[in-house]
Each structure stands twice: as C-alpha cells, then as structure tokens.
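Engineer: predicted model, plus sequence, below.
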Amino acid sequence: MQLHFLITSEQRASGAMFMESLNDTVLAFIYPTDGARTFHTFFCPPMRIVALSAEGQVVFDEVIVRWKWVRLPVCRYVIETGPKVDHAPFVQTILSIAGDLPQLGAMDPSLRMDGLLFAVLAEAVADIRRIRDAHRGEVRPEIQRRRFEVWERGQIVSSAGFILDFSDSCHLPDGAVKLSYSVLKAEEPYIDEIVAASVGGIPWRHEFPSHCIRCGKPASWRPILNPASNAAVEILWRYQRPENAIPICHHCTATLNLLRDESLQIDLVWGLWGPRFEALWQWHRAMKSKRLPKDWDLYTQPLWPQEYGGMEWETGSGALKFAEPRPPHQVVRSEQHMQALRRGLFSKKFRGRQPGETPLQKLLDFRLDIPKGDSR
C-alpha cells in the first residue's frame, strides 16, 4: 500500500483521474487551511472519500462508485482510496507529516464553486431539452437510436445522471428531472457502450490531416474493417475510430485496386497504426465470435479490453485516459509494421500522379495538443 501526498494545485487537480484503481494507493490531499470543499469523481475509479479535520476527526466518509460532484464539509485534509481499503492506519502519518510539507499554489477555500457548478448544470439541462424536443412525450429507445449519435447519447446520459445527483440540493426544472429518469430507463440496456462512446466515439475527421498517405494530395479517411450486418448500432463507433482508417485519395485507391484487395488494406492500416490496430483487430474478432472477456470494464477500458493492448497509448492501450481520438504520431512500429506499409504504398508504380513531399512522414509527425481537463 502506497501513501501519496498531494500538495500542489496541479497534483490536487489530477487526483485519481484516469487511474485504474485505488486498491493499492492512498491519496492524501493536504490543504493549509480549513474550508468546505467540492470534489468530483469524473474519470475516476470507484473510491472512498474521507474528510478530516486538522485534529484528524473524520467529518465525512463515503464510498463513491459513480461519477458525480461531492460536497465536503469544512475540513483540512481529504483522503481518496479504494472502497474497501482501511484508511485509519494512515491518519496519524498524515497528521504528523502534513505540517512540515510545503504548500504550493493552494487555493483559498472561500472561493465558491457555484459559478462552475451552475454552468455545468445549465449544459446538462440543455442536453435534456434536446430530449424533450426530440420525443415530445415518453422517451422511446427507437427515437434515441435514430435521432442521436451514440456518443451524443452517452453525453446525454451523463447529463441526466448529473441532474439527478443535484436534484435535491439545487432548484431544477421538474420536467428536466422527470426526463432524466426517463432517459436513464430508456438507455439502461446500452448504458455501458454509450458512455464509452461519449469519450472514445467523438468526431475526429475534421481535426486530422487530410492528405493521402501515398501521394500527399487531398484525401479522405477510409475505414478498413467492417461490422457484421446485424451489429448493434451502439458498437459501430469503434469501427469509426481512426485506428480503423487510412487517409488515401481516389486516384491512389484506384491505382492500388484497394477496394478489392483486402490484404493490401490490412497492410496499410496495420502498418500505419501498429499495435493500436492490432488491439482493435482482436476486439473485432472477439466481437464477431462472441468471445469478449466477461470481466471487461468499459468504464476504465472503453476502447477494448486491457489484455488486447499495451500499457500506453503508443503501444495500444484502450484505457480511458487514452480514449480520445489521436493521429498516429509516435505509435510504436516494428520492422514488420514498416514492411507492411512499404508493401501497401509501393506495390504499384506511380502513374500520372507522383509522390508528394514525404506524405507519410508528414502524417506520422502530425500531432494534436491533447488538452488536460480542469478539476478540483
């Protein structure tokens, strides 16, 4: 069991976000003064939150398993750990060491979170208004599936849960609260997949480079693997992920006879995306054969099961913190991957349209600035 002291604003802002679990970790949030505080558990694993006074008295102790805002009473220290971890043995250590720790960038606890809270609530209510406008009555699953993209449905479900969390403490429209209940009931059979899609299935094509991987001319991203004809709409977003696509123009598509050569398609997407395509491929095969792991946790591994990829984005991880679509910059490629790319790119001679200025290198060097969310 490891005890970590979080003493800077940046450390406290990150907290347990994107961690797989807290079963072997105790996070101690150290503040210089007493104050009522607002925490959140978005993108965090299930946890126990314990708030302590300066003398070590427990003033709050609750297990939080869903993403939500948590209002803490006046306290000096906060502990986050696994739901079944006994925090008591660490309290004396925290009290004895906390006074000697430096305080860097501490926020005045008198600053109110109301503005942020009400802004988020306003966005959540706006999402529910979209449901009202779409259904004009009872929330029906068939309308949800027809009117909204899967990632939108995931965000709407999250908004509904957020509204219900605060329906007792904030004055919210009765209609929004009732519709939130109806949304969660209608989406219950699909909730794991659509919440995963709300992070991993967001649109990306307009942000990615759009030049041909072969000649460098304007191109579009073409998907490679196809879902089964009877696949549920809730899983189709994975086939629309960038790891299942290559940027190639119509001219090079025709020159390579790409649409009729499945092995060439696989060479190109495998060479471009390396271990990330390999992980998607394993999910694709397991999905078709109905052999997905029964213990797959879509909340911590929304893209694919943990055993299908590595531990980092570059090696194929499907973890929550790596779920946002990114271009193939810094993907780890072996010599086999590079050979597959060469087979695909140069299997036919260039005729009429010559290679652009290192189009592949431009694509592989392209990167997006992945924003880090603000929190506590």
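Structural biologist: That came through fine. Worth saying up front: this structure is predicted, and the values here are computed from it rather than measured.
Engineer: going by C-alpha atoms from here, please, whenever you check contacts or count neighbours.
Structural biologist: Will do.
Engineer: following the host helix or strand of W237, which helix or strand shows up next?
Structural biologist: Assigned by DSSP states H and E, W237 belongs to helix 236-239. Where DSSP H and E defines the elements, the next helix or strand beyond helix 236-239 is strand 245-248.
Engineer: what's whichever strand or helix holds V199 packed up against?
Structural biologist: Following DSSP H and E, one finds V199 within helix 191-200. In terms of contacts (3 or more CA pairs under 8 Å, 6 or more residues apart in numbering; DSSP states H and E), helix 191-200 is packed against helix 150-166.
Engineer: quick one: contacts of the helix it packs on?
Structural biologist: Helix 150-166 is contacted from outside by 68-69, 121, 123-125, 127-128, 144, 172, 176-177, 179-181, 183-184, 187, 191, 193-202, 233-234, 237, using CA atoms under 8 Å, 6 or more residues apart in numbering.
Engineer: what comes up buried for the helix or strand following it?
Structural biologist: Downstream of helix 150-166, the first helix or strand assigned by DSSP H and E is helix 174-187. Residues of helix 174-187 classed as buried by neighbour count (16 or more other CA atoms under 10 Å): A176, V177, L179, S180, Y181, S182, V183, L184, A186, E187.
Engineer: now, among these, which is nearest to V59?
Structural biologist: Using CA to CA, the shortest approach to V59 within the buried residues of helix 174-187 belongs to V177, at 30.0 Å.
Engineer: this is the comparison structure:
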Amino acid sequence: MSRRAARAGSVAEMRELARRRLPRPVFDLVEGGAEDEVTLQRNSAAFLRARLQPRAFVDVAERDTATTVLGTPLRSPLLLAPTGAARVLHRDAELAVARAAAARGVGYVHGTVSGHPVEQVARVTGSWWYQLFLSADRGRVTAELDRVAALGCRVLVVTVDVPTFGNRERDRRHGLTLPVRLSPGLALHCATRPRWTAELLRGNLPQRGRPDGRVSPFATQGQILRSLYPVTEGDLAWLRGAWPHRLVVKGVMDPEDGALAVRHGADGVVVSNHGGRQLDRAPATLEALPGVVEAVAGRAEVLLDGGVRRGADVLTALGLGARAVLVGRPYLYGLAVAGQAGVERVIDVLTTELDRTMALTGVASVRDVGARTVTLGPPVAGSAGAS
C-alpha cells in the first residue's frame, strides 16, 4: 500500500486517491447514480441532519464496537455490501474484499455479480452472506441456493428493488453499455491512466474458461440484466420455503414492505435504495429508516445501506434503529487504490471514527446507542453532498 493510502484519514481522502488513479469512465461507474442523481446526493446529505448529543460524566475509558448481526459476530457494525464489477478496480476484486473483511472482523456479502466464483471466496473468508437476484427460473434459483448452502452460507440476502435497470446516465455518456465495447473515447481515457490500464491488460477482466475460474463481471452483469425480475409477495413466500437458513430482504424503503417481509419470515431487512442507482428522487435511506424500524417492531433486524461515509454516520444509523450498516462505495475506493490493504484501511478509518464518536457522546458500547444519542433535525441548507 502506498504511503498516501496508508495515511488516508477519511473516506473522502481515499475517494480522491481513487479518482486520481482510475480513468474517468471507471470512476464514474463507481460514483454515479440514476438520472439527475438526486437520490444519490440525498443519501449522504441526510446524515448532515443528525444531531449527536455530547455527554459528560460517563466512563468511556473502554469502548466496545463489537456486535452480532443475524448470528454473525462482528468487531464493528459494518458489512461490505455486494457491488458488482469490482474487477475493473483491482484484479483481486472480491477475493481482496473478502480477505479484508475477515482480517478486520466485519461482515462480507458476496454478490451474484462477481468476477470470482463463490467457491473461491468461501475459501478465503470466515462467515459470509450471499446476495441473490431472483429469476423466473425456479430450478436455477434452487440450484444456486443448494450451491451456496453447501459452501457454508447461512445468511441469504435477496435484492428486491431491481425490476428493471436504473437509468445511469454517466455510464451511457461514457459508452459503458452491456456488453462493454472499447470505444475510442474509452480507450483515450484508459491511456491517461497507464498503471491501471496495465493491470487491466494483465488479466483484470479474464474471460470464461480460464484455468483459475475467473469470469468477467460484465458478462455476469449482462446475464442479470437479461433476466431482471419483479419480485412479488408470492416469490418471497416461495424463497422462504426454499431457503432453510436466515433470510434478509434488501431494497426496502416503505414501512409496509418491511412489515410484509417480516410476515413472510424474513429475519432481516436492509433499508436501501441501491445507492441511488435505481429510482431517482427517492428518499434517503436514513430518512426511511425510522419508519421501517417502527413497522418491523423488533420482529427482524434492520440494517441500513446508503450514504455512510463517516463513523459518525454509523452511530447515527444505530441511534435511529439500525443493527448495523452496509457500505459499498467507501471500500471500493480503497480497493481501487491498494487492493486488500486499501479496503482494510477504509474499515479501520470508519471503525476509529465510530469509536471516537462513541467516546464524545458518552457511549461505551454500540449496544447502548439510542434515541437519546441521536436525533434527526430538519434538512441543512445547502447540504446536497455527493454520495
């Protein structure tokens, strides 16, 4: 890891290093959202509304960030979310991410869209979750469930907010369509980042049939795109019957959907708007969190995904009822800059910030964060920041 990456003291600093390293179309692939990117901006801006209450006369000499999420013990209430196409950032892709999660004791959710087979990832990490896109082919889904269960997966995360692909205009402007073709403009951008391009050409996007089993994430993403499926209540009921272990529903923004998921046996729900990459002008996930928590009413664990950039954001989500948070773009910045070491640095930064914020708010354990610690105020003028 470079000295700059090792010294990165915030997600924002790691993001800037990633921006300098990556060709503009690739950075925008990570950074961009749908259409006018209003939802993307709202996700992070919502955290600026949080009011953290300082406390004195509390013994916080020793603090504990550890927790357990759906039976998975974590050293910090963080999970690395499935993101897709990580291979364009670093050749080790999900292997680096999974190893970093295991090294730092946080959660890892392996995505269906991946440059590495799940069998490889299962060998390099401890407890891991698997993210699934449902399809109309029940036979294929059943085979996939059997496959990951046999590898030791005990938490399945089904994504329910992608009945069709969002309109990601940055990717369209750069010509990053599926399947990906190297246009003159994209080639010119690649030429401005020779180190990244050299790594790409050394095998960053190997094709199917390679001896190491690696596949192009764009090929996998193309398959998903061709089989996008609007998940119904009946599908969720079928999946609950087909999967014998813990089930998490990801993509819940409406309290009624949270209650429905619980009625059909979900053990957890993830309040998520897909990082602002699907429906533009949707609420921020932090804004939606309290309503979903109330509707679930303790019958399942609630997690938040979207907009987390600081340890204070993690504490804010916990204070509003989340059990833990998922992060995507933050660890992708670290992956782009320094592979596994970069991901570990981002985890360390967020955990250190969380620990410091706990001390300043008089919280000795993440289990003690509550409504007295965090309140959500009115929108802050001019607070539309990048997600």
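Structural biologist: Cool, got the structure. These figures come from a predicted structure and were not determined experimentally.
Engineer: Provide the TM-score value for the superposition.
Structural biologist: Once superposed, the chains reach a TM-score of 0.25 (TM-score structural alignment, normalised by the length of the first structure), with 159 aligned residues with a CA RMSD of 7.0 Å.
Engineer: ok, back up a step: would you mark the buried spots in the helix holding V199 of the first structure?
Structural biologist: Neighbour-count burial for helix 191-200 of the first structure [16+ other CA under 10 Å]: I191, D192, E193, I194, V195, A196, A197, S198, V199, G200.
Engineer: now, among those, which is nearest to C252 of the first structure?
Structural biologist: Proximity of the buried residues of helix 191-200 of the first structure to C252 of the first structure (CA to CA) peaks at G200, which lies at 29.5 Å.
Engineer: how about whatever helix or strand L360 of the first structure lives in: buried residues?
Structural biologist: According to DSSP H and E, L360 of the first structure maps onto helix 359-365. If you call a residue buried by 16+ other CA under 10 Å, then helix 359-365 of the first structure has these buried ones: P359, L360, L363, L364.
Engineer: check stretch 119-131 of the first structure too.
Structural biologist: Buried-residue list, stretch 119-131 of the first structure, by 16+ other CA under 10 Å: L121, A124, V125, D127, I128, I131.
Engineer: ok, so of those, who is nearest L95 of the first structure?
Structural biologist: L121 (36.1 Å).
Engineer: so how far is S14 of the first structure from the closest one?
Structural biologist: Computed as CA to CA, to the nearest Å, the L121 of the first structure to S14 of the first structure distance reads 22 Å.
Engineer: could you do W221 of the first structure as well?
Structural biologist: 34 Å.
Engineer: which of the two has more neighbours?
Structural biologist: W221 (20 against 17; other CA atoms under 10 Å).
Engineer: from I246 of the first structure, how far off is the more buried one?
Structural biologist: Separation of W221 of the first structure from I246 of the first structure (CA to CA): 5 Å.
Engineer: and for A340 of the first structure?
Structural biologist: 13 Å.
Engineer: need the residues touching each of those two.
Structural biologist: When contacts are counted by CA under 8 Å, 6+ apart, A340 of the first structure and I246 are jointly contacted by L268.
Engineer: which strand or helix spans the spatially closest residue to V343 of the second structure that is not a sequence neighbour?
Structural biologist: Nearest residue to V343 of the second structure, sequence neighbours excluded (CA to CA, 6 or more residues apart in numbering): G334, at 4.6 Å. Using DSSP H and E, G334 of the second structure maps to helix 329-360.
Engineer: for that helix, which positions count as buried?
Structural biologist: 329-355, 357-360.
Engineer: elements contacting the next helix-or-strand element following it?
Structural biologist: Once the chain leaves helix 329-360 of the second structure, the next helix or strand it forms, by DSSP H and E, is strand 374-376. When contacts are defined as 3+ CA pairs under 8 Å, 6+ apart, strand 374-376 of the second structure packs onto strand 50-52, helix 311-319.
Engineer: hmm, try it at 10 Å
Structural biologist: strand 50-52, helix 285-296, helix 311-319 (3 or more CA pairs under 10 Å, 6 or more residues apart in numbering; DSSP states H and E).
Engineer: what packs against the last one?
Structural biologist: So the one you mean is helix 311-319 of the second structure. strand 50-52, helix 285-296, strand 301-305, strand 324-327, helix 329-360, strand 374-376.
Engineer: so which elements touch the fourth one?
Structural biologist: So that's strand 324-327 of the second structure. strand 67-69, strand 78-80, strand 107-110, strand 268-272, strand 301-305, helix 311-319.
Engineer: can you do 6 Å?
Structural biologist: The contact analysis (3 or more CA pairs under 6 Å, 6 or more residues apart in numbering; DSSP states H and E) places strand 324-327 of the second structure against strand 78-80, strand 301-305.
Engineer: can you give me the buried ones in the longest one?
Structural biologist: Across strand 301-305 of the second structure, burial judged by 16+ other CA under 10 Å covers E301, V302, L303, L304, D305.
Engineer: can you list contacts of that strand?
Structural biologist: G268, V269, V270, V271, S272, A322, R323, A324, V325, L326 (CA atoms under 6 Å, 6 or more residues apart in numbering).
Engineer: determine the longest strand present in the second structure.
Structural biologist: strand 246-252 (DSSP state E).
Engineer: helix or strand right after that one?
Structural biologist: Counting by DSSP H and E, the element after strand 246-252 of the second structure in chain order, helix or strand, is helix 255-263.
Engineer: what about L132 of the second structure, which SS state?
Structural biologist: Following DSSP: H, G, I helix; E, B strand; the rest coil, L132 of the second structure is assigned to strand.
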